[in-house]
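Enquirer: Sequence first, then the predicted structure, then my questions.
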Amino acid sequence: MPLPGDGRVVYDAMLASKNELLEWLEFARNNQELEQVEQNVREAHVQFLARKDLRLHIFHRETGVFIGSTGLHHIDWMVPKFEIGYWIDTRYSGQGYMVEAIEGLTVFAFYALGANRIEIRCDTKNTKSRKIPERLGYTLEGVLRQDSLDNHGNLRDTCIYAKIRN
């Protein structure tokens, strides 16, 4: 769970990954200062404790360095279902860390939280992000055509991948 004081490491990773994050994630377009990132981390901590949004920070197992973030979002406890979101510090991209994190989070959601459905959504053009659910056996259920705007203000398409409890 995000902890107060994590803002600095999150901010540094966002700064190092700005060019890559800008292309795909709305929060990266806001040019946040350190204080804003820390405030966001504190709000995420409160949301986690209230079980409204379960953001998680990913730290390298051996070095303890912050390398990214994931979490369970758009929670519907009645179904129960979750949407997984994620981003990784560019310096750690392509090394399998996010696949490992999402695999673990998927197992946690199904077995510890009793999830019936887990979704992952991403831009159809975000090939790196798409590889994660595909590699983990998520099913591409469909594409929402022209459902949101990209960072240039153009309409974009969104893939919906899902896994359901067996």
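Expert: The structure has been received and is ready for your questions. Please read all numbers here as calculations on a predicted model, not as lab measurements. Numbering: from 1, shown residues only.
Enquirer: going forward, measure contacts and count neighbours with C-alpha atoms only.
Expert: Will do.
Enquirer: At which residues are the helices of the protein located?
Expert: 7-16, 18-24, 34-49, 97-111, 127-135 (DSSP state H).
Enquirer: here's the one I want to compare it with:
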Amino acid sequence: MDPILIDVPLQIETDRLILRAPQQAGDGNVVHQAIKDSINELKQWLSLFQAIPTVEETEILLRNAHIDFLKRESFRYLIFHKDTNDFIGTASLHRVNWKISKCEIGYWINSQFSSKGYMTEAVSELTNLGLQKLKFRRIEIRCESTNYKSRSIPEKLGFELEGTLRNDDLSADGSKLTDTCIYSIIK
């Protein structure tokens, strides 16, 4: 089946969260503010956030994510608290390979909401979406070996550490070689 015909929910609810595809004009404002508030943490791990993007750049990033969602190339979700509507962060199924039936999950959190289990809850829901609804046979989570907060999420969710690729990538700021941990869960 052509992936464009696969129904993928634009919104998902968990006990505490609403995950929805970036589709509303103005999403860039709320995401931009979270990036500004969290830049010190984000720039340690994400090359995308070595500087604070403009609101316009953030809006463009989100609109392109929506296009990729519609094309079934990746599925980014914005995460909001169900009761307060506070923006928590983003999580996505990306690096989708329909022929092999696999993907990778990536995520970042608004720093003020870290250590509350929100991202674990969101990633758990995306893992279920990937394995159950989208029928992926493999889901990976890759992160820098020293990013212990990020590593704790797949470990809590039963992903298996398949290995650590030594000198696999550059640090987010490009200053040194880093090791990459690869976690997976298979169906």
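Expert: Cool, got the structure. Just so it is clear, the model here is predicted, and its values are computed rather than measured.
Enquirer: what's the TM-score here?
Expert: Scored against TM-score structural alignment, normalised by the length of structure 1, the superposed chains reach a TM-score of 0.97; 165 aligned residues with a CA RMSD of 0.9 Å.
Enquirer: okay if I get the helices of structure 1 as a markdown table plus distance to His152 of structure 1 and mean neighbour count?
Expert: As requested, the helices of structure 1 are arranged in a markdown table below (distance: least, CA to CA, whole Å; neighbours: other CA atoms under 10 Å):
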| stretch | distance to His152 of structure 1 | mean neighbour count |
| --- | --- | --- |
| helix 7-16 | 19 | 18 |
| helix 18-24 | 9 | 16 |
| helix 34-49 | 23 | 17 |
| helix 97-111 | 26 | 17 |
| helix 127-135 | 18 | 15 |
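Enquirer: possible to save these as JSON lines with distance to Gly68 of structure 1?
Expert: Putting the helices of structure 1 into JSON lines (distance: least, CA to CA, whole Å) gives the following:
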{"stretch": "helix 7-16", "distance to Gly68 of structure 1": "7"}
{"stretch": "helix 18-24", "distance to Gly68 of structure 1": "11"}
{"stretch": "helix 34-49", "distance to Gly68 of structure 1": "13"}
{"stretch": "helix 97-111", "distance to Gly68 of structure 1": "8"}
{"stretch": "helix 127-135", "distance to Gly68 of structure 1": "13"}
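Enquirer: which one of those helices lies closest to Val65 of structure 1?
Expert: Counting by CA to CA, Val65 of structure 1 lies closest to helix 7-16 out of the helices of structure 1; the figure is 8.2 Å.
Enquirer: circling back: tell me which of the helices of structure 1 approaches Asp150 of structure 1 most closely.
Expert: Among the helices of structure 1, helix 18-24 comes nearest to Asp150 of structure 1, with 7.1 Å by CA to CA.
Enquirer: Report the mean deviation for that closest one after fitting onto structure 2.
Expert: Its match in structure 2 and helix 18-24 of structure 1 itself, once the structures are fitted together, sit a mean 0.3 Å apart by mean CA distance after the TM-score superposition for structure 1.
Enquirer: what's that helix aligned against in structure 2?
Expert: Counterpart in structure 2 of helix 18-24 of structure 1, with TM-score structural alignment as the criterion, is residues 39-45.
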